[in-house]
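# Coordinates for the following, if possible.
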Amino acid sequence: MKPYLIIKRILDCFFASILIIITSPLMLAALILIKLSSTGPILFRQKRPGKHGEIFIVLKFRTMSLERDAAGDLLPDIERMTRVGSFLRKSSIDELPQLINVLKGEMSFIGPRPLLVQYLECYTPEQARRHEATPGISGWAQVNGRNAISWEEKFKYDVWYVDHISFVLDLKIILKTIKNVLIRDGINSSQNATMPVFKGTRIEN
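Here you go, the predicted structure:
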């Protein structure tokens, strides 16, 4: 293990503890707004693959309603996004519960974003290398486009991060994350509330 990874874990625990205390009034406000604006659980919980593909439960504030169509299927994401949820997502407040994931060691502040379990079988061997690092609340792909870039571009950024992880790089990502949150840059792609489903990378002969 690289010496920095040990330091990174210590810093994660320290700053996650501090931020949970500092942001507790903000999280309480978000909790109340979600409860008042729509029915359903306050937290969104979903299985995600972590380091080495090990499954954990990621936590986020719920940003969508649970509305369904006549067949009982959930409506498209963009139709279910609530006004409160849109604000929480644009301000990245919806990510705050992941501080608990950081404390538990399931996530780090910086690393490739944890994606859906079903994507595991869709990755190329090179793309799967993104799981060599602990997933993060923010990452190199997030500060270079987030939902505004293609899946293939995201994975290239993720693997590049795995190969170049360092304190200086993490600090750079943190500063760029703060800047992007303040100017709300790269939050969503132009046509989707969330990224389209990843179905694998087409490899040309």
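# CA only for contacts and neighbour counts going forward, please
Fine.
# what about the helices in this structure?
Along the chain, the segments classed as helices by DSSP state H run 3-37, 77-80, 83-90, 98-103, 151-164, 167-183.
# Give me the buried positions along the last one.
Read it as helix 167-183. For helix 167-183, burial by neighbour count (16 or more other Cα atoms under 10 Å) applies to 170, 173-174, 176-177, 180-181.
# Export these to CSV and append columns for distance to M27.
Listed next are those as CSV, based on distance: Cα to Cα, whole Å:
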residue, distance to M27
D170, 25
I173, 23
I174, 21
K176, 23
T177, 19
N180, 20
V181, 17
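# Second chain to compare with the first, below:
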Amino acid sequence: MYKYFFKRVSDLFFSMIALPFWFIILIIVGSAIYFEDKGSIFYNSPRLGKNGRIFKMYKFRSMKMNAPDIRNEDGSTFNAEDDPRLTKIGKFIRKTSLDETPQLLNILRGDMSLIGPRPDLPEDIKKYSAFEKNKLSVRPGVTGYSQAYYRNSIKGKEKFKNDVYYIENISLIFDLKILLKTIFSVVLKKNVFK
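Next up, the predicted model:
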């Protein structure tokens, strides 16, 4: 019952409570991004959603305008503290995970959930095994099991495995544990960069 009904209700409830506070973050962070290099304050990326539907995921832009797309060997996005593509405000919002807060809008739109597998790029569907495709049976999350416990310290295949483990064990208690662990990881700034 939680997985199919109350999870969505709780997403909407917490999102509506968080929305006024997020507008304050939007004004402060958005202004800092814009005045640093006069570009767009948002970075919108196509992502795989529930049932393979592609949606636009919102983030605060942390890189300079028109920064090149650099990937790791496993195809994941390159992510390092000394990345020259990052702006000054970008380094700060990455470390504090404030860059992810616009995904509150994705939750309200029904694209995402507060807790779930992190959404992959559309081309990543080609990498999924039949088992890993199960991650598309639920809405992706702003945070999830892999992000809470490992953040950026594990490779793609391990993340896929953890995503399916989460889906097979969804419960209110599990979601609360992930949420608390996420807060702990963000506060300690653990495994932010690869």
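# For the helices of the first structure, state which one has the densest average packing.
helix 98-103 (a mean of 22; mean count of other Cα atoms under 10 Å).
# Quick one: list the elements packing against that one.
Counting contacts by 3 or more Cα pairs under 8 Å, 6 or more residues apart in numbering; DSSP states H and E, helix 98-103 of the first structure packs against helix 3-37, strand 55-61, strand 108-110.
# what's the angle from the longest one to helix 83-90?
Taking axes from the mean of the first three to the mean of the last three Cα atoms, to 10 degrees, one finds helix 3-37 of the first structure and helix 83-90 inclined to each other by 170 degrees.
# Give me the helices and strands touching helix 3-37 of the first structure, please.
Using 3+ Cα pairs under 8 Å, 6+ apart as the test, helix 3-37 of the first structure ends up in contact with helix 83-90, helix 98-103, strand 108-110.
# mean shift of it relative to the second structure?
By mean Cα distance after the TM-score superposition for the first structure, the fitted helix 3-37 of the first structure averages 1.1 Å away from its aligned residues in the second structure.
# relative to helix 167-183, how tilted is that helix?
20 degrees.
# Now which residue in the first structure aligns to F174 of the second structure?
When the first structure is aligned by TM-score structural alignment, F174 of the second structure is paired with L169.
# Over to I154 of the second structure?
Matched to the first structure by TM-score structural alignment, I154 of the second structure sits across from I149.
# Just put the helices and strands packed on helix 3-37 of the first structure in a markdown table and tack on distance to L5 of the first structure.
Converted to a markdown table, these look like this (distance: least, Cα to Cα, whole Å):
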| stretch | distance to L5 of the first structure |
| --- | --- |
| helix 83-90 | 29 |
| helix 98-103 | 14 |
| strand 108-110 | 10 |
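# Just tell me which of these ends up closest to A141 of the first structure.
Comparing these by their distance to A141 of the first structure (Cα to Cα), the top pick is strand 108-110, with 10.5 Å.
# What is the mean deviation of the closest one from its aligned residues in the second structure?
Counting by mean Cα distance after the TM-score superposition for the first structure, strand 108-110 of the first structure comes out at 0.2 Å.
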